[in-house]
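I'd like to go over a predicted model; first the sequence, then the structure.
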Amino acid sequence: MRRPILLVLLLALLTAGCSGAAGPGAQSPSGDRWRPGPGTAWQWQLSGRLDTSVDVPVYDIDGFDHSRATVAGLHRDGRKVICYLSTGAWEDFRPDADDFPPSVIGRGNGWEGERWLDIRRTDVLEPLMAERFDMCRDKGFDAVEPDNMDGYRNRTGFPLTAADQLRYNRLIARLAHERGLAVGLKNDLDQIPELVGDFDFAVNEQCAQYGECDALTPFVEAGKAVFHVEYELPTSRFCADSRRLRLSSLLKTYELDAWRRPC
């Protein structure tokens, strides 16, 4: 039986209202995911006991090392929380390390226990990364920071091309968006013009030291945050440019512990 049109509209509005009554840690629909803007302050901590007292609206923390309760606590303090994961390198210390076949594991990437992945093998890597993104979603994270997203520019042990990297990075963005998560492009400066539309923010290391920060302008012009760190330069050497470019810049140690010096 056909319902009167006004009744149909009323039921639709009531249904939408109920579905929108999610708690602070719930994920938004993919069309309403978090989108941080230029200049958003942040804290990036991947080692040591988590210091939750830093008065900033965004925390970027390790997705494996922290629980749903930790994420919920940060949400209660009014923070958005980014889930750090490595998507381009294998790490021997992760609980899913044995799920990666030797055929996709390449050369070391310079960090102990880490090796580049053969990102051409999406048949193997897509389900593994999907499980990791499920973990981020289920813990209540708002976004993902996928690391090691520029293997094609490194000696990985595989003949990776720029096209391989674009294809894989877009796959990573899609996996995040399908789960209602925002996603950041980590480094990979040369491919920003092609990828800025696929990602919700950028994360960069040492663009000031290497004179590359202007390459991040497309994100800022698109109204998207650029979360940036330097390790070796004093703030006097990069903060003025960071403010001009509207980057969210920090001085951090390589250990990425709680210490920070913001611009």
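Perfect, I can see it now.

From here on, just use CA atoms for contacts and neighbour counts.
Noted.

Buried residues of the helix or strand hosting Val124, list them for me.
Element membership for Val124, per DSSP states H and E: helix 122-138. Neighbour counts over helix 122-138 (16 or more other C-alpha atoms under 10 Å) mark 124-126, 128-130, 132-137 as buried.

which residues are contacting that helix?
27, 63, 68, 83, 85, 87, 99-100, 119, 143-144, 168, 171-172, 175-176, 179-181 (C-alpha atoms under 8 Å, 6 or more residues apart in numbering).

residues near Asp51, how many?
Asp51 has 11 neighbouring residues, counting by other C-alpha atoms under 10 Å.

So it is in contact with Ala258, correct?
Yes: the criterion here is C-alpha atoms under 8 Å, and Asp51 meets it with Ala258 at 6.1 Å.

any idea how far Phe93 is from Gln43?
24 Å (C-alpha to C-alpha, to the nearest Å).

which of those two has more neighbours?
Gln43 (29 against 11).

how about the nearest residue to that one, chain neighbours excluded?
Distance criterion C-alpha to C-alpha, 6 or more residues apart in numbering; nearest residue to Gln43, sequence neighbours excluded, is Tyr59 at 4.9 Å.

this is the other structure I want to compare:
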Amino acid sequence: MAAVAATGALALAWALTGCSTPPATVTLPPPGALPDYQLGDAYDPEAGVGVVGRDRGASPASGMYSICYINGFQTQPGEIESWPSGLLLQRDGETVFDPDWPDEALLDTSTAERRQRISDVVVEWVEGCAESGFDAVEFDNLDSYTRSHGALTLENNLALATMLVDAAHAAGLAAGQKNAAEDAPALHEHAGFDFAVTEECAVYEECGAYEAVYGEHVIDIEYADDLPRSFAEMCADDRSPASMVLRDRNLVTPGDEGYVFELCPR
């Protein structure tokens, strides 16, 4: 509740100064395009797919709108050693990890100096996405402050997010907000995000919060292990985004055990 209240106040404070429309140099995801989410190994998308999300280490999907995934606020699994220890959030002398993803450490966004050093690293990834031919970038874990035991604030993360969105726009990429429904107004108005990539907004009944900010430019990934009703029923629900896909939570590739991929009928 506190986070929601803070977001509302910040959104009002920044409404006149925020960047609420994308620059002319970027292209937004096509409204209603059928998505696939391939953060594991990349593979050829199914027929009908029009937008694909892939990890920054992959190549963009040929012939369709491609979004480059970047973990901008936490370390990626296996990459913690590449970060200077001074940029990892500490509590009682120990590095703070995401409780749901225990191999991801939180980056310390609490000071301007640390935010600049984090940005120096992440902006290189953003520029790499642009050079590879991606159309957009999504920044994950914008809400890391909620897992920081009070060490980080929404304002801290918004300050870094603004730097990253500016870098994306400078590179010709649209910038996608990843999750953090309660912060969508501030992230759009102040940091300048152009669209949203959401996980399970239909399950948690949050899709409307994103659509109120980004309209048709909301891409939703639902997971097969956590559906309260059939995916067909979710597709038929007017509250669900037009761009929605059902995937397995581990995002494995076709042919692997557990692979799930389903689109809403058109």
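The structure has been received and is ready for your questions. Model, not experiment: these values are computed from the prediction.

After superposition, what's the TM-score here?
The TM-score (TM-score structural alignment, normalised by the length of structure 1) is 0.76; 220 aligned residues with a C-alpha RMSD of 2.1 Å.

Provide the aligned range in structure 2 for the helix or strand just after the helix holding Val124 of structure 1.
The helix or strand immediately downstream of helix 122-138 of structure 1 is strand 143-147, counting by DSSP H and E. The alignment of strand 143-147 of structure 1 onto structure 2 (TM-score structural alignment) covers residues 136-140.

Distance from that stretch to the middle of the chain?
For stretch 136-140 of structure 2, the distance from its own C-alpha centre to the chain's C-alpha centre is 5 Å (C-alpha atoms, centre = their mean, to the nearest Å).

for stretch 219-228 of structure 1, same thing?
The answer for stretch 219-228 of structure 1 is 13 Å, by C-alpha atoms, centre = their mean.

Using neighbour counts, pick out the buried residues of it.
219-220, 223-228.

same question, stretch 172-188 of structure 1
Those buried within stretch 172-188 of structure 1 under the rule 16+ other C-alpha under 10 Å are 172-177, 179-188.

With stretch 26-44 of structure 2 instead?
Those would be 26-29, 31-39, 42, for stretch 26-44 of structure 2 by 16+ other C-alpha under 10 Å.

start to end distance for stretch 86-97 of structure 1?
Calculated as C-alpha to C-alpha, the first-to-last residue distance of stretch 86-97 of structure 1 is 12 Å.

Check what contacts it and list those residues.
Against stretch 86-97 of structure 1 from outside (C-alpha under 8 Å, 6+ apart): 64, 100, 105, 109, 113-119, 129, 146-151, 172.

so how far is that stretch from its chain's centroid?
On C-alpha atoms, centre = their mean, the centre of stretch 86-97 of structure 1 falls 16 Å from the chain's centre.

likewise stretch 218-228 of structure 1?
13 Å.

what about that stretch, start to end distance?
15 Å.

on that earlier part again, which among the contacts of stretch 86-97 of structure 1 end up buried?
The buried subset of those (16+ other C-alpha under 10 Å) comprises 100, 105, 109, 114-119, 129, 146-151, 172.

Among those, which ones are in strands?
If you go by DSSP state E, these have 105, 114-117, 146-147 in strands.

Just confirm Glu138 of structure 2 contacts Ala168, I think it does.
No: look at Glu138 of structure 2 against Ala168 with C-alpha under 8 Å: they stay out of range, at 9.6 Å.

ok, how many other residues are close to Asp100 of structure 2?
Asp100 of structure 2: 8 neighbours (other C-alpha under 10 Å).

And the helices in structure 1?
5-19, 68-76, 122-138, 162-178, 192-195, 217-221, 239-245 (DSSP state H).

With distance to Ala202 of structure 1 added, can I get those helices in TSV?
Listed next are the helices of structure 1 as TSV, based on distance: least, C-alpha to C-alpha, whole Å:
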stretch	distance to Ala202 of structure 1
helix 5-19	30
helix 68-76	21
helix 122-138	18
helix 162-178	12
helix 192-195	9
helix 217-221	7
helix 239-245	13
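
mind checking the end-to-end distance for stretch 145-165 of structure 2?
18 Å.

Any idea how far it is from the middle of the chain?
On C-alpha atoms, centre = their mean, the centre of stretch 145-165 of structure 2 falls 14 Å from that of its chain.

Likewise for stretch 99-117 of structure 1?
20 Å.

which residues sit against that stretch?
Outside stretch 99-117 of structure 1, the residues touching it (C-alpha under 8 Å, 6+ apart) are 88-93, 118-119, 121, 124, 128, 151, 155-158.
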